[in-house]
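Novice: Just need the structure, nothing else, for what follows:
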Amino acid sequence: MSRVMEPAHTFLPSEWKHANRVHFRSAETERARSERLAAECKRLIEESEKSAKRMQQDANQRLEHRIKDIKFWRQELDQKLQEVVQEIEVLITFKNRVERALESCSEPLKATLDCLNERQKRVAIDLVSDEVERELLKEKDVIEGVITLLQRTLEQIIEQIRMSLKKMLSWWQQMLQNASESRGIYGYWGNKGGVTIRLSFYGHMLCFLNCHLAAHMKYASERVDEFEYILDSQTFQGKKASSILDHKVVFWFGDLNFRIEDHGMHFIRNCITSKNFNLMWSKDQLTVMKKNVPKLQQFEEGPLDFQPTYKFDLNSDNYDSRVQKAWFGLTGKKRKPAWCDRILWRVKPRPPPPEDIFEEGDDDAAKEKKKNLLEDLMEKYPLKVVQDSYTSSMEYGVSDHKPVIGMFRLELRKMYDIPLVRLHAEGDWSADLDAMVTYSPLQPFPSSAWDWIGLYKVGFRSISDYITYTWVKDDQVAFNDEVVQVYVSKEEIPVVGGDCVLCYYSSNLQCIVGISEPFKVHESRAAIEEGLLPENINGLDQAIAS
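Specialist: Coordinates of the predicted model:
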C-alpha cells in the first residue's frame, strides 16, 4: 500500500520574527567584535609606527654621535701618526749619527792600542811607567767607555724605532679606506655582501674586493646582480678613484658561490679523480655568465687547474658525504663539488686613442709629436698583471671550503718621465758656514708640510741613508712663484765633507721626486786647524767631546 506523505512543518509568524531577531543580535555581536578588533589593530599599528619612529630617531642620533666620534678619533689618529713619523725620522737621524760615531771611535782606539803595544816592546831601563803611558791608558778607558755607551744607545734607538714602527703600523691599518655592502636577508643582514679596501701603490690606486654572494645552484643571476650592485654602491672619499672600477687594478675574490650546472655527481667526481678539470669548465656558472655580462667580461681569471674547493667534510679531504636533512623528514641531496672560491682581477682599460691622430699632410715633426703624446697617454697605465700561480690548498680542514691561493706580479709604468722638483746647492758647502738649498717645482704635484730635503752621499742605497735633512716648509727662508730657498744649519753638515747629492722627498707620494747634481761638501777648515784628522771626524765629535 502506498504511504501518504506528511505535510512539512510550518512556523508561526511570531516564531519567524523571533528567529530573525536572534540572527540579527548574533550578527550585531559579530559586527561589534569585528569593530573592536579593527580598532585594536589600528591602535597597535599606530603604536608600532610611533615606536618605530622613536627607535629610528634614537638610531639616527646614535649614528650621528658615532660619526662625530669617528671623525674626532680620525683627526687624533692623523695627528698621532704625524708625530710618530716625525719621531721615527729624528730617531733614524740620531741612529745614523751614533753609527758614524762608533765608526769614528775605532781609529783612535786602534791608534791608542798601537801606542801602548809599542811601549810594551821597550826593554830594560826604557820600560818606564811615565805620564805618557798613564794618559794613553786613560784615553783607552775613555774611548772604550764611549764605545760601550754608544752601543747601548744604538740598541735603545733601534728598539725605540721598532716600537714606533709597530705603533705606526697599528694606526696605519685603521687609516686604510674601506667600504662594505650587506646583501644578506632583506639587504641588511651581513652574512652576504662585499667588503672593499683600497690603497696607493707607488702612486697607482689598487682595490681589493672580497665578496660572499648568494648560495645555491639556482641563484646564479642573483649572484651577478649582487656583484653589480656592490660595484655601483661602494664609493670612496676623494676625487681620485671614487668608485671600485676607477682603480688602476681591482682584485675580486671570495666565496662567490658559482656552481657547476648540468653535470651529475658521478661525472663530476670522476673528472676530479682523473684530474680532467677542463671537462667541467664549460658548465661553470661564472664562465657561462661572463659570456653575457659586460662587467664580468672585464675581469680575468687563471685556468681552474685545481680540484673544486666546495663542499668538503670538516677536517677531511672527502667531498660532502653527510646525509642532508630536508623538509618533513625527507633526505636531501648531497652538495655537488664546485669552484665556489675564486680570484679574478681587472686592469683599468686604456682610453681609446684619438681618432685620426695622424692626419694627411702631417710632416715628420708633427707625427713624432703626436706619437710622443700618445706614448705619454699610455704611460699612465699599468704595464701588465701576471698571475704566476692559481691553486687551492688542501691541508686546511676547519671549513667545508678549501682556500684558494693566487700569486701575482704587478708591473707598473713610471708615473713621471722627468723629476717633479729641480734641486741645487747654493755656493760652497762646509761645516764652517750655514748653507742654502734652492728648489723649483717642474710639474704640479701634491706637496705637503711634511716634505723634506735630505743630504746624501753619492751612491746611497736607501732613503734612510741621509746624512741630515731639512723641512721644506719650516726651514724656508725665501720664495717666489718659481724658486724656493731652504736653510740648512752648519751644525748639520758633515765635518769630513765628500761628494753629496740633495734629494726632495714627497710625503704624499712616499718617494723621492727630485735629485740634485752631485756637488762637493768641503772639509771643515776650523776642524783641520784644531789638528783633528778628517778621517776621524763626524758630526757627533763635538757632542762627544763636550
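Novice: Every contact and neighbour count from this point should use C-alpha atoms.
Specialist: Noted.
Novice: centroid residue for this structure?
Specialist: Leu199 (4.1 Å; CA atoms, centre = their mean).
Novice: Report the secondary structure element holding that one.
Specialist: Element membership for Leu199, per DSSP states H and E: strand 193-201.
Novice: Following the longest helix anywhere in the chain in sequence, what is the next regular element?
Specialist: Ranked by residue count, the top helix of the chain under DSSP state H comes out as helix 13-120. Heading C-terminal from helix 13-120, the first helix or strand you meet, by DSSP H and E, is helix 131-175.
Novice: tell me what that next one is packed against?
Specialist: With contacts defined as 3 or more CA pairs under 8 Å, 6 or more residues apart in numbering; DSSP states H and E, the packing partners of helix 131-175 are helix 13-120.
Novice: just checking, His348 touches Ile244?
Specialist: Just so we're on the same page, residue 348 is Lys rather than His. No - the pair Lys348 / Ile244 is not scored as a contact, 10.4 Å apart, by CA atoms under 8 Å.
Novice: Contacts for the strand holding Leu199 next, please.
Specialist: Here strand 193-201 makes contact (CA atoms under 8 Å, 6 or more residues apart in numbering) with 176-184, 205-213, 226, 230, 234.
Novice: Next, the second sequence, to be compared with the first:
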Amino acid sequence: MDVLSPLNFVKISRIRMQGLLLLVFAKYHHLPYIQILSTKSTPTGFYGYWGNKGGVIMCLRLYGYYVSIINCHLPPHVSNNDQRLEHFDRILEMQNFEEQNIPNILDHDLILWFGDMNFRIQDFGLHFVRESITNQFYKDLWEKDQLSIAKKRDPLLREFQEGPLLFPPTYKFDTNSNNYDTSEKKRKPAWTDRILWRVKRKPYEHSFAHNLPGPLLSLSLRSYDSHMMYSISDHKPVTGTFDIELKPLLAVPLITIMPEGLWTMENDLLISYSASPDFLSSPWDWIGLYKVGMRHINDYVSYVWVKDNQVSFSGNLNQVYIDISSIPETEGQFLLCYYSNNMHSVVGVSNAFKMPLRFFLKDDILGEDQLVF
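Specialist: You can find the predicted model right below:
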C-alpha cells in the first residue's frame, strides 16, 4: 500500500489461508465498476482439512464480466504429479457459488490462476538440468516440464494459457543467494512458480466469416519474468503483466457524485448525488471523503451515513452533508466515494477536487471585524 497508493491504486480486497495471501488493488476510478462477489479458501492438505496446500479464490465482477483470481500451493516432489493435478481439479470443483447466484467458475469470462504449483522437470538428471540452465538452453527442459506435458493431455488444463518460460527455473535456491540448492538434498531446479489464464470462448469468436462481432473480452500478455535480485526465499518471484481489452457491459456507475458547487455552509461540505433507477439503497450506505492517494476503502478522513445526514431530495437528486470542521487545512486533492452496504463495494466515485480555504468572521478584542482563514 505504501508503494501503490501514491500511484492511485487502492486495496479493494484480501484473503489469506496460512501462507497463501491474495491481494487485489485497482486504480480508484475503476472502483464503481468492480464488485467483490466472493472470497473463499479451499484447503486440500491432509484430505482437505489442512490449509498448507490448496487455494484462495476471489470472484469479482469487472465492468459486468465475471473474473476469478486464484492463488494456489500444490503438493511438492517430482513423484506427486498426479496428486498435483488432482488438487488442481479439486480447487476448481469446490468453487460452487449457488448461494450467491454466481455462475460456475468455468462459466466465468476470465480466470487468472497462479502460485507455487510445484510442477517439476522429470526424467533428466540434476547435472543435465543445471548445465542446460547455465547455457540458457531451455528447450529440452520445456519438453519434460510436468505442467507442459499435462496441458497436452488434460482437456480442461489445455484451456489455460501461459507465457513462454524464457527465464531460469525459479526453484530451488539457497536462501540469500542466486545459487541452486547446495544442501545434501540438492533439489533439481524446476519452474514451480507459474501464472496461467483462461478466457471463456464465446460462440461468435470464430465467426468472423459471417461478419459477427469479435470477443467482448480479450487478454494479452505483455511480460512474464522472474526476478533474481530477490533472495529471501528458496524461490524466485515471478510476475506477469497483462493488457485486458473489453467492451464494458456496465458503462455507467450506479451512483453519480457531483463535487462541483459543494461549498455552501461554514463547516459543512454539501454533496449532491444521483442514483440509477435499479440501484437498491440501504440505511447503512455511506459516503466517505478521501485524500487522493488513499490506501484502502477505510482510509477516509471523514464519512457520513447517507440516510442520517440527508438534507433534501428531489426526483433522482439527493443531497447530504459532511462536517469538515475537524479536517485540517491541506493543499492535497480529495475524492468522494459512495459505499453500498448491499453490494459491499464502492458504487460511485467523484472527480478529484481541492478543498477550498475555509473562512469566517470573528470580533477581535478591539471590536474590529477580522477575516480569519
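Novice: Any idea what the TM-score is?
Specialist: The TM-score (TM-score structural alignment, normalised by the length of the second structure) is 0.60; 321 aligned residues with a CA RMSD of 5.5 Å.
Novice: picking up where we left off before, show the buried residues in the contacts of strand 193-201 of the first structure.
Specialist: Neighbour counting by 16 or more other CA atoms under 10 Å classes 178-184, 205-213, 226, 230, 234 among those as buried.
Novice: Look at Lys348 and Ile244 of the first structure and report which has more neighbours.
Specialist: Ile244 (24 against 16; other CA atoms under 10 Å).
Novice: Might one say that that one is in contact with Asn210?
Specialist: No - when contacts are counted by CA under 8 Å, Ile244 of the first structure is not listed as touching Asn210 (11.8 Å).
Novice: got the contact list for Ser276 of the second structure?
Specialist: Contacts for Ser276 of the second structure (CA under 8 Å, 6+ apart) come out as 253-255.
Novice: now do Pro203 of the second structure
Specialist: Neighbours of Pro203 of the second structure in contact, by CA under 8 Å, 6+ apart: none.
Novice: what comes into contact with stretch 302-315 of the second structure?
Specialist: With contacts defined as CA under 8 Å, 6+ apart, stretch 302-315 of the second structure is touched by 283-290, 318-324, 327.
Novice: Equivalent analysis for stretch 17-28 of the second structure, please.
Specialist: With CA under 8 Å, 6+ apart, stretch 17-28 of the second structure has contacts from 7-16, 41, 51-52, 55-57, 70-73, 349.
Novice: the strands in the stretch 151-300 of the second structure, which residues?
Specialist: Under the criterion DSSP state E, counting those that start in this stretch, strands of the stretch 151-300 of the second structure are mapped to 193-199, 217-226, 238-246, 255-258, 268-275, 286-291.
Novice: Now render these as TSV, adding distance to Asp174 of the second structure.
Specialist: Converted to TSV, those look like this (distance: least, CA to CA, whole Å):
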stretch	distance to Asp174 of the second structure
strand 193-199	16
strand 217-226	16
strand 238-246	17
strand 255-258	53
strand 268-275	57
strand 286-291	43
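Novice: Counterpart of Trp452 of the first structure over in the second structure?
Specialist: In the second structure, the residue matched to Trp452 of the first structure (TM-score structural alignment) is Ile287.
Novice: Tell me if I'm right that that match and Leu336 touch.
Specialist: Yes - counting by CA under 8 Å, Ile287 of the second structure touches Leu336, with 6.7 Å between them.
Novice: Which stretches in the second structure count as helices?
Specialist: Using DSSP H, helices in the second structure cover 81-93, 126-134, 139-143, 146-153, 155-158.
Novice: Now do the longest one against helix 146-153: the angle between them, please.
Specialist: This means helix 81-93 of the second structure. Using axes from the mean of the first three to the mean of the last three CA atoms, to 10 degrees, the inter-axis angle of helix 81-93 of the second structure relative to helix 146-153 is 70 degrees.
Novice: Figure out how far helix 81-93 of the second structure is from the centre of its chain.
Specialist: Relative to the centre of its chain, helix 81-93 of the second structure is centred 24 Å away, using CA atoms, centre = their mean, to the nearest Å.
Novice: so what does it touch, helix or strand wise?
Specialist: strand 34-45, strand 50-62.
Novice: nearest to Leu371 of the second structure, of those?
Specialist: Proximity to Leu371 of the second structure (CA to CA) singles out strand 34-45 among those, at 45.4 Å.
Novice: contacts for that closest one?
Specialist: So strand 34-45 of the second structure is contacted by 13, 15-17, 48-63, 87, 90-91, 94, 100, 102, 343-346 (CA under 8 Å, 6+ apart).
Novice: Work out the gap between stretch 52-65 of the second structure and the centre of the chain.
Specialist: Centroid separation between stretch 52-65 of the second structure and its chain, computed with CA atoms, centre = their mean, is 9 Å.
Novice: likewise stretch 208-222 of the first structure?
Specialist: Worked out by CA atoms, centre = their mean, stretch 208-222 of the first structure lies 25 Å from the chain centre.
Novice: Next, the contact list for Lys356 of the second structure, please.
Specialist: Not Lys; residue 356 of the second structure is Pro. Taking CA under 8 Å, 6+ apart as the test, what Pro356 of the second structure contacts is Trp263.
Novice: got it, and Cys337 of the second structure?
Specialist: Per CA under 8 Å, 6+ apart, neighbours of Cys337 of the second structure: 257, 287-290, 346-350.
Novice: at 10 Å instead, please
Specialist: 28, 31-32, 255-257, 286-290, 297, 300, 303, 345-351 (CA atoms under 10 Å, 6 or more residues apart in numbering).
Novice: Can you select the buried ones among these for me in PyMOL?
Specialist: Restricted to buried positions by 16+ other CA under 10 Å, the PyMOL selection for these reads:
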select buried, resi 28+31+32+255+256+257+286+287+288+289+290+297+300+303+345+346+347+348+349+350
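Novice: Buried ones from the contacts of stretch 17-28 of the second structure, can you make that a ChimeraX selection?
Specialist: Buried residues among the contacts of stretch 17-28 of the second structure (16+ other CA under 10 Å), as a ChimeraX selection:
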select :8,9,10,11,12,13,15,16,41,51,52,55,56,57,70,71,72,73,349
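Novice: what's the distance between Asp499 of the first structure and Val521 of the first structure?
Specialist: Going from Asp499 of the first structure to Val521 of the first structure by CA to CA, to the nearest Å gives 6 Å.
Novice: intersection of neighbour lists for the two?
Specialist: Common neighbours of Asp499 of the first structure and Val521 (CA under 10 Å, 6+ apart) are Lys457.
Novice: residues in contact with the residue lying closest to Leu217 of the second structure once chain neighbours are set aside?
Specialist: Spatial nearest neighbour of Leu217 of the second structure, excluding adjacent residues (CA to CA, 6 or more residues apart in numbering): Leu246 at 4.2 Å. For Leu246 of the second structure, the contact set (CA under 10 Å, 6+ apart) comprises 62-63, 65, 215-219.
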